[in-house]
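Novice: sequence-free structure coming up:
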């Protein structure tokens, strides 16, 4: 089977790349070991974060580091045995999180973020997936006035620097917006220019169906068999293409390493569980319990409770201690009913130490492209990443300067 391009990885990023290439007239094969949207893209909070111009930095103050070192925090846990392996990555992450460097990173990162809502909405319209989209933003809720005041000041700075809209909801205003939230949440910052979706995997599936409608192919295959040329094995036989795009999220390094690249890619693990709602309680938008570090989001399947970050090796067994710790706290905030999943879901966010994705051509291979490392913003940045890769491959000047995101920066 011969195609103009093959895309390895059928998460939100890879599916978006394949779809954008197919829309520009190339014949595309989208290849993964699972159906589209059934790995990392399955388990996020469904946010399309227009406000996310500052990627999540590592705390640098001693008090925070000491707090997390005890390994009892609700928002961050770590596997002690994984620390020797992760230490070099974390040191670089800590260095890039310095305030002046973080600000510089945000200037580049914001050029991607500014397109996230418009690119998603355009693809959602084309894919007929409007039923999955919510345009009412999401909220970061607080238990104490001190934390809330700091968040308002931060949001005001983001509005001044990048034009990010937000609303302040205090007391009755918050509980009129979300009447089933407990009064323990006293106030919230609502990011009104962001969107969310009620089924992230379903959205990826809708994009994949549009790809097939336009003539592209979705195939089950083994990306580890990639050979220069470009050729890869699938269940229907070998696929060959002029161009290959590696968009395998946390597994991208498995292939790039075989090709001779040493890219600093690690993972932040996270868990989710779905719940029924008690007594007809409803949730209208995603809500972050910011001082505890978990999110509740209304999804097609139920209320999704997502944890913060677990630092560990990518393939280590599940250790959902965070979920067990936050579930009682979440039940105090919203009337969650019974669990709807047989076991917690584990996902892995692909991260780089400078908090920015790798987007662009491979430095040492012709017609090989990289699109991975989006960390917490894979869903947010999938469509714009797909557009930029497709524009670059087809010879159109990309809408965003790709230089800050190229692999050569490492």
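Specialist: Arrived safely. Just so you know, these numbers come straight off a predicted model, no measurement behind them.

Novice: hey, let's count contacts and neighbours off CA atoms from now on
Specialist: OK.

Novice: start to end distance for stretch 190-202?
Specialist: 25 Å (C-alpha to C-alpha, to the nearest Å).

Novice: what's that stretch in contact with?
Specialist: Contacts to stretch 190-202, defined as C-alpha atoms under 8 Å, 6 or more residues apart in numbering, come from residues 36-38, 41-44, 46-51, 117, 132-140, 164-169, 203, 285-286, 298-300, 379.

Novice: now it: how far from the chain's centre is it?
Specialist: Offset of stretch 190-202 from its chain centre (C-alpha atoms, centre = their mean, to the nearest Å): 12 Å.

Novice: Over to stretch 321-336?
Specialist: The gap between where stretch 321-336 is centred and where its chain is centred comes out at 22 Å by C-alpha atoms, centre = their mean.

Novice: ok, now stretch 356-371?
Specialist: Distance of stretch 356-371 from its chain centroid, counting by C-alpha atoms, centre = their mean, is 19 Å.

Novice: rewinding a little: just the contacts of stretch 190-202: which are in helices?
Specialist: Per DSSP state H, helices hold the following members of the contacts of stretch 190-202: 117, 203, 379.

Novice: gap between stretch 80-92 and the chain center?
Specialist: Relative to its chain's centre, stretch 80-92 lies at 22 Å (C-alpha atoms, centre = their mean).

Novice: Which of the residues in that stretch are classified as buried?
Specialist: Under the neighbour-count criterion of 16 or more other C-alpha atoms under 10 Å, stretch 80-92 has 86, 89, 90 buried.

Novice: now swap in stretch 112-129 and tell me
Specialist: Neighbour-count burial for stretch 112-129, counted by 16+ other C-alpha under 10 Å, picks out 112-117, 119-121, 123-124, 127, 129.

Novice: Ok, stretch 271-282 next?
Specialist: By 16+ other C-alpha under 10 Å, the buried positions in stretch 271-282 come out as 271, 272, 273, 274, 275, 276, 277, 282.

Novice: Going by residue numbers, what spans are helices in this structure?
Specialist: For the chain, the helices defined by DSSP H cover 12-23, 62-69, 83-96, 99-113, 116-127, 145-162, 172-177, 200-213, 252-258, 321-333, 378-393.

Novice: So for residue 341, which of these sits nearest?
Specialist: Nearest to residue 341, of all those, is helix 321-333, at 13.0 Å by C-alpha to C-alpha.

Novice: let's bring in a second one:
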């Protein structure tokens, strides 16, 4: 069997893997990017397209008995669970709940803030390099509140966010409808101005991957499960034969366990499922901004394929087929908020898996017990947002540079 040698192999051609590969090749490393499918067709394809500078508070587990009881009824649109699956991840859910208490949540916020603050800047650099500005909108997104109580509560929280240097407009009902005329009844909104939005997330990843190849990188189809360590090198079987490198990066998102478990690491990686489906708009109407319904936990995002309705969280087996339960719940609410929402375009919802660790931060850095093994996964809801920022961080660590932010909070050692 033929063999190709590189400085680095990157496993996973989603936004995190492609970004990592780009930052490594920019530092003079020869890099082979390996995936079982085309770049950008996994979890990176199906998100809401937000480069989310405004989400400085990680998605945490609800606290308080009242909230827990409401979610236990399993009839909400933002979170759904399969009662037969929950016992399998009960230990992980407990750890997630524990890490979500106010004191520990503050630690998570502080840990994630440097990456969040860098997200737009790091994307901007790659967007210019890849020549894909046509995929980006710089008009932020709108957090809509249908009830007066929810709107007032959101406005009341704004002073506590001033320390994060966020830009926003507070919109009452009239101002909201002036900014987004197609919306139905709503009490008000917060228009977050710092984030950018992507009208084709999969296309953005593909553009970054094409840039990687243009710069001399090599993309091959391969099986991450074939990874072995032999004679101080890492080997992976691809459609073009064996690939060998001194360093290997696991950037496989929800499939990262295929590799890290093989080498004895028991990281508590779980998945939150999410669905999306696209809709037409009636009468040629257009949606000007991405809309987040904060109360119901879904997003309406203008995409090249149509208006994408993305659901909240579902705890169910990663191997279970897509279902319409949350799509039906959210569609009913979304049609009231956006009356011009038309017909569904696809017959089956798209299903994606968000890779989540219980302390709400990714693993970025060296493997504790294997020389040349590096990790970059576990970005939860913010893979698209943080791919370039975390890719730069890992590339700097691998190249012996001084990292632009402190990598300590993302170390794999915290789970040993």
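Specialist: Perfect, thanks for sending it. What you see is a predicted model, and the numbers here were worked out from it, not measured in a lab.

Novice: Turn the ones in helices among the contacts of stretch 190-202 of the first structure into JSON lines, columns for distance to residue 249 of the first structure.
Specialist: Output for those, formatted as JSON lines (distance: C-alpha to C-alpha, whole Å):
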{"residue": "117", "distance to residue 249 of the first structure": "21"}
{"residue": "203", "distance to residue 249 of the first structure": "17"}
{"residue": "379", "distance to residue 249 of the first structure": "11"}
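
Novice: Please identify which of the buried residues of stretch 112-129 of the first structure is nearest to residue 64 of the first structure.
Specialist: Closest approach between these and residue 64 of the first structure, by C-alpha to C-alpha: residue 113, at 27.6 Å.

Novice: how near is that closest one to residue 93 of the first structure?
Specialist: Applying C-alpha to C-alpha, the value for residue 113 of the first structure to residue 93 of the first structure is 20 Å.

Novice: repeat for residue 280 of the first structure
Specialist: According to C-alpha to C-alpha, residue 280 of the first structure and residue 93 of the first structure sit 44 Å apart.

Novice: In contact with the counterpart of residue 140 of the first structure in the second structure: list those residues for me.
Specialist: In the second structure, the residue paired with residue 140 of the first structure according to TM-score structural alignment is residue 143. Applying C-alpha under 8 Å, 6+ apart, we find residue 143 of the second structure in contact with 189, 190, 191, 192, 291, 292, 293, 294.

Novice: go on, residue 352 of the first structure?
Specialist: Counting by C-alpha under 8 Å, 6+ apart, residue 352 of the first structure makes contact with 93, 264, 265, 266, 373, 375.

Novice: and the contacts of stretch 190-202 of the first structure, which are buried?
Specialist: Buried, going by 16+ other C-alpha under 10 Å: 36-38, 41-44, 46-51, 117, 132-134, 136-140, 164-166, 168-169, 203, 285-286, 298-299, 379, out of these.

Novice: Just the ones in strands from these, please.
Specialist: With strands defined by DSSP state E, the entries of those inside them are 47, 48, 133, 134, 138, 139, 140, 168, 169, 298.

Novice: Could you export those residues to CSV, including columns for distance to residue 1 of the first structure?
Specialist: CSV is the format used below for those (distance: C-alpha to C-alpha, whole Å):
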residue, distance to residue 1 of the first structure
47, 37
48, 36
133, 36
134, 39
138, 44
139, 47
140, 49
168, 55
169, 56
298, 42
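
Novice: Residue 337 of the second structure versus residue 385 of the second structure, what's the distance?
Specialist: The gap separating residue 385 of the second structure from residue 337 of the second structure is 26 Å, by C-alpha to C-alpha.

Novice: Then residue 274 of the second structure?
Specialist: Per C-alpha to C-alpha, residue 274 of the second structure is found 21 Å from residue 337 of the second structure.

Novice: Which of those two has more residues huddled nearby?
Specialist: Set residue 274 of the second structure next to residue 337 and count neighbours by other C-alpha atoms under 10 Å: residue 274 wins out with 27 against 21.

Novice: Map that one onto the first structure.
Specialist: Using TM-score structural alignment, residue 274 of the second structure pairs with residue 270 in the first structure.

Novice: do the same with residue 212 of the second structure
Specialist: Using TM-score structural alignment, the equivalent of residue 212 of the second structure in the first structure is residue 211.

Novice: Tally up the residues packed near the closest residue to that match other than its chain neighbours, please.
Specialist: Distances taken as C-alpha to C-alpha, 6 or more residues apart in numbering place residue 19 nearest to residue 211 of the first structure, at 5.0 Å, with adjacent residues excluded. Residues near residue 19 of the first structure, counting by other C-alpha under 10 Å, number 30.

Novice: Residue 19 of the first structure maps to what in the second structure?
Specialist: Match for residue 19 of the first structure (TM-score structural alignment): residue 22.

Novice: List the contacts of that match.
Specialist: Listed by C-alpha under 8 Å, 6+ apart, the contact set of residue 22 of the second structure reads 208, 211, 212.

Novice: For residue 394 of the second structure, see how far away the spatially closest residue to the second one that is not a sequence neighbour is.
Specialist: Read it as residue 211 of the second structure. Using C-alpha to C-alpha, 6+ apart and skipping residues adjacent in sequence, the residue nearest residue 211 of the second structure is residue 130, 5.5 Å away. Residue 130 of the second structure is 21 Å from residue 394 of the second structure, where distance means C-alpha to C-alpha.

Novice: just residue 38 of the second structure next, same as before
Specialist: Distance from residue 38 of the second structure to residue 394 of the second structure, by C-alpha to C-alpha: 23 Å.

Novice: again with residue 414 of the second structure
Specialist: Using C-alpha to C-alpha, residue 414 of the second structure is found at 17 Å from residue 394 of the second structure.

Novice: same thing with residue 160 of the second structure?
Specialist: Noted for residue 160 of the second structure: a distance of 31 Å to residue 394 of the second structure, by C-alpha to C-alpha.

Novice: Looking at those two, which is more packed in?
Specialist: Using other C-alpha under 10 Å, the more surrounded residue of residue 160 of the second structure and residue 394 is residue 394, with 26 against 8.

Novice: List the residues that contact the closest residue to residue 217 of the first structure other than its chain neighbours.
Specialist: Excluding its sequence neighbours, the residue lying closest to residue 217 of the first structure (C-alpha to C-alpha, 6+ apart) is residue 29, at 4.8 Å. Neighbouring residues of residue 29 of the first structure by C-alpha under 8 Å, 6+ apart: 3, 5, 6, 7, 18, 216, 217, 218, 219.

Novice: Does the fifth one touch residue 210 like I think?
Specialist: So that's residue 18 of the first structure. No: contact criterion C-alpha atoms under 8 Å: residue 18 of the first structure and residue 210 do not qualify, at 10.3 Å.
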